[in-house]
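> build me a model:
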Amino acid sequence: MKYTIKALAIISIFVFCHYVMRQFWGEGWSSWLSELDNLTGILFTPAKYTFLYGPLVIAAIILFKQSKPFESIGLNSSGFINYALAAIICCTPMAIGYGFLSDELNLSIPAIITGSVYAGFFEELIFRAALFGVLFKYCRWGFVPAALISSVIFGLGHIYQGNDAISALMAVAITTVAGTWFAWLYCECGYRIWFPMWMHIFMNAAYGIFGMSGGAVGDLQGNLFKATAIVLSIVYVEMLIRRGKQREITLSKLFQCTKNGLYTQQANLN
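Model prediction:
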């Protein structure tokens, strides 16, 4: 029963943050922060993320206290550099492909920070760790229901990338699948946000730097190069498993997890 209560609490707090906290943000904060960072979003973006979703992160830490600080929200520092290097390798073919397809180059530092770094960090922290991770790892939900809740909401957040009803639905569908893939990476890489975060950052950065069109849906050639990053990330995880890391997502965990000691804490990165 305690898991059900905590799950309902986390979902309720997320809904409150996602829909109600926006009403308290106010135009005054937006104008002041935008003027302070000269409309770059460098200060505005992290301030808004923190304001809107801070209560969710704090609640996850309080409700699911762990032996290591911030472990409940996937911020265990172990593997930070290794996962960054792995993500660079996985995303390099995609970036090279985008370079061949594109005839423009956008090296705006503020755009990279706000569109890639902030998006990768905060979205993985909020959707993968504080929402999906808590429901799956601590509340014993199965992977499918936990991933669906977080990934569908994540997908709906990208509906603006569609130019019409069909493309909007496709954007939601594709980003929902992407959210599920990020959730799988989160689980298989020690329940830490680092690998999905780096993948998220580098993929967004490549997309923005080379001005790829089509939003989340993309075009055929662009999607083929994007697929290389996804495939290589899966190969990387399978390599970790072959080297001794326990597989986290199995058939027994797809719809319900009920046993104590079900989850391992660390990925083997040696």
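
> from here on, contacts and neighbour counts on C-alpha atoms
OK.

> any idea how far S108 is from G215?
19 Å (CA to CA, to the nearest Å).

> of the two, who's got more company?
Just comparing S108 and G215: by other CA atoms under 10 Å the higher neighbour count belongs to G215, 17 against 11.

> would you mind measuring from that one to A171?
From G215 to A171 the distance is 8 Å (CA to CA).

> overlap of the contact sets of the two?
Q161, G162 (CA atoms under 8 Å, 6 or more residues apart in numbering).

> which residues does P93 contact?
F225, T228, A229.

> which residues touch E188?
By CA under 8 Å, 6+ apart, the neighbours of E188 are V237, R247, E248, I249, A267.

> most neighbours among the contacts of P93, which one?
A229 (23 neighbours).

> go ahead and confirm that one touches C90.
Yes - the pair A229 and C90 passes the contact test of CA atoms under 8 Å, sitting 4.9 Å apart.

> which two from the contacts of E188 end up farthest apart in space?
I249 and A267 (13.2 Å; CA to CA).

> who has more neighbours out of those two?
A267 (22 against 15).

> contacts only, for the residue nearest the centre of the chain.
By CA atoms, centre = their mean, the mean C-alpha position of the chain lies nearest to E124, the distance being 2.8 Å. Shown in contact with E124 (CA under 8 Å, 6+ apart): I193, P196, M197.

> buried sites along the strand or helix carrying the last one?
When secondary structure is defined by DSSP states H and E, M197 falls within helix 194-209. Buried positions in helix 194-209, judged by neighbour count with 16 or more other CA atoms under 10 Å: 194-209.

> distance from the next helix or strand after it to the middle of the chain?
Sequence-wise, the next helix or strand downstream of helix 194-209 (DSSP H and E) is helix 220-242. Distance, stretch centre to chain centre, for helix 220-242: 16 Å (CA atoms, centre = their mean, to the nearest Å).

> over to stretch 212-232?
That offset, for stretch 212-232, works out to 17 Å (CA atoms, centre = their mean).

> before we move on, the earlier item: who does the helix holding M197 touch, helix- and strand-wise?
Where contact means 3 or more CA pairs under 8 Å, 6 or more residues apart in numbering; DSSP states H and E, helix 194-209 is packed against helix 80-101, helix 109-112, helix 119-123, helix 165-188.

> one more, for comparison:
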Amino acid sequence: MGRFNFFVAFIFGFGLYFYFDQSCYSYFHKEASSITKSTASGHILAYLITLIPLLITVLFLKKKEINVLEAVGLSGSLTKGFGFAFLCTLPLLVAFSVKFSLNTGLSLNTIIINTISSAFFEEIIYRAFLFGILYRCTRLGFLPSVFLGSLLFGVAHLYQATDFVEILEVFAITFLGSVFFCWIYAEWNFNLWTAIFLHCLMNLYWLIFNVDDSAIGGMYANIFRFLSFFIAIGITIFYKRRNKISLEVTKTTFCIKPKDR
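Predicted coordinates for the structure are as follows:
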């Protein structure tokens, strides 16, 4: 497929998904929740249905030698992804349990929707598709590939802000978080479970303790949040060097990848 046709299909596929999601999600969620008698189940089923245009686009754009699950990063080791994520976020769990009280008003539906479901589907949309398909299937390097998905990820979380300063803070935190998840996804051989579980556990700890109503958090929360980021980066680099595996993101893959890749 030519470069122009690829980008036209990429933009059209995402646009079709976005339109389908905006126009049909509420209907599917209402019907699925009514049938299953569960808000969480309805949420998950509605997301699965509205993702169909995106998955069809992946099927069309992916490299011939890989299947759809591999193209979106779900064929990697689930246990490795969870073990890595739990180790990296353990200081966050300990710090939050010491500083903040438990959120006793949580329901199971809220936990599933705001942790498991949101992490899984957001990683497929923003990391596997908007970043991964661009980076893996074109010569675009990490920087241009990461920009669109991270921009949209930041914009998608602006509903948490109540004034202009909070808009800037929420956008900055979520944009940088998206870049971080993209880097993790790429460096762990495009195993999306690493990013999914990191995202899920960070959301879970933020939710089960009374940290903040938005993604901003205070100084204490952010110190340990960024500590988890640095631990994840350190473990990744240590693991790859110990096993003599080259880093995926380097100066040769940062902007435009060479033709022989």
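
> quick one on the thing from earlier: looking at the helices and strands packed on helix 194-209 of the first structure, spot the one closest to V57 of the first structure.
Nearest to V57 of the first structure, of all those, is helix 119-123, at 10.6 Å by CA to CA.

> by contact count, what packs against the closest one?
Counting by 3+ CA pairs under 8 Å, 6+ apart, helix 119-123 of the first structure packs on helix 194-209.

> mind reading off the mean deviation between the helix it packs on and the second structure?
For helix 194-209 of the first structure, the mean deviation from the second structure after alignment is 0.6 Å (mean CA distance after the TM-score superposition for the first structure).

> show residues contacting that helix.
Contacts of helix 194-209 of the first structure (CA under 8 Å, 6+ apart): 75, 79-80, 83-84, 86-88, 90-91, 94-95, 98, 105-107, 112, 115-117, 119-121, 124, 182-183, 185-186, 189, 226.

> mind giving me the ChimeraX select for those, buried ones only?
Buried subset of the contacts of helix 194-209 of the first structure, written as a ChimeraX selection, criterion 16+ other CA under 10 Å:
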select :75,79,83,84,86,87,88,90,91,94,95,98,112,115,116,117,119,120,121,124,182,183,185,186,189,226
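
> measure stretch 234-253 of the second structure end to end?
20 Å.

> list the contacts of it.
Against stretch 234-253 of the second structure from outside (CA under 8 Å, 6+ apart): G141, F142, W183, I184, A186, E187, W188, P258.

> residues contacting the first one?
So that's G141 of the second structure. With CA under 8 Å, 6+ apart, G141 of the second structure has these contacts: Y135, T253, F254, C255, I256, K257.

> how does it look with 10 Å?
L134, Y135, V249, T250, K251, T252, T253, F254, C255, I256, K257, P258 (CA atoms under 10 Å, 6 or more residues apart in numbering).

> then the third one would be within a helix, right?
In this case it means V249 of the second structure. No - V249 of the second structure is assigned coil when assessed by DSSP: H, G, I helix; E, B strand; the rest coil, not a helix.

> ok, how many other residues are close to Q22 of the second structure?
Quick note: Q22 of the second structure (other CA under 10 Å) scores 11 neighbours.

> and what of F255 of the first structure?
14.

> which ones are touching it?
With CA under 10 Å, 6+ apart, F255 of the first structure has these contacts: F136, R140, W141, G142, F143, V144, P145, A146.

> next one: F182 of the first structure
124, 127-128, 147, 151, 176, 188, 193, 195-197, 199-200, 230.

> mind redoing it with 7 Å?
P196 (CA atoms under 7 Å, 6 or more residues apart in numbering).

> the counterpart of S67 of the first structure in the second structure in helix, strand or coil?
The alignment partner of S67 of the first structure in the second structure, by TM-score structural alignment, is E65. Following three-state DSSP, we place E65 of the second structure in the coil state.

> if I look at E65 of the second structure, how far off is I133 of the second structure?
14 Å.

> of those two, who's got more company?
I133 (20 against 7).

> how long is stretch 62-75 of the first structure end to end?
Start-to-end, stretch 62-75 of the first structure (CA to CA) is 15 Å.

> any idea how far A232 of the second structure is from A195 of the second structure?
Taking CA to CA, one finds A232 of the second structure at 10 Å from A195 of the second structure.

> ugh, wrong one, T57 of the second structure
Counting by CA to CA, the gap from T57 of the second structure to A195 of the second structure is 22 Å.

> gap between stretch 146-157 of the first structure and the chain center?
Per CA atoms, centre = their mean, the centroid offset for stretch 146-157 of the first structure relative to its chain is 10 Å.

> in the second structure, what stretch matches it?
With TM-score structural alignment as the criterion, stretch 146-157 of the first structure aligns to 145-156.

> again with stretch 89-96 of the first structure
Taking TM-score structural alignment, stretch 89-96 of the first structure hits residues 87-94 over in the second structure.

> the matching stretch vs the first structure, average distance?
Mean for stretch 87-94 of the second structure is 0.7 Å (mean CA distance after the TM-score superposition for the first structure).

> what does stretch 3-16 of the second structure give?
With mean CA distance after the TM-score superposition for the first structure, stretch 3-16 of the second structure averages 2.1 Å from its match.

> for that stretch, buried residues please.
F6, A9, F10, G13, F14, L16.

> between these, which sits nearest H157 of the second structure?
Nearest to H157 of the second structure among the buried residues of stretch 3-16 of the second structure, with distances taken as CA to CA, is F14, at 18.4 Å.
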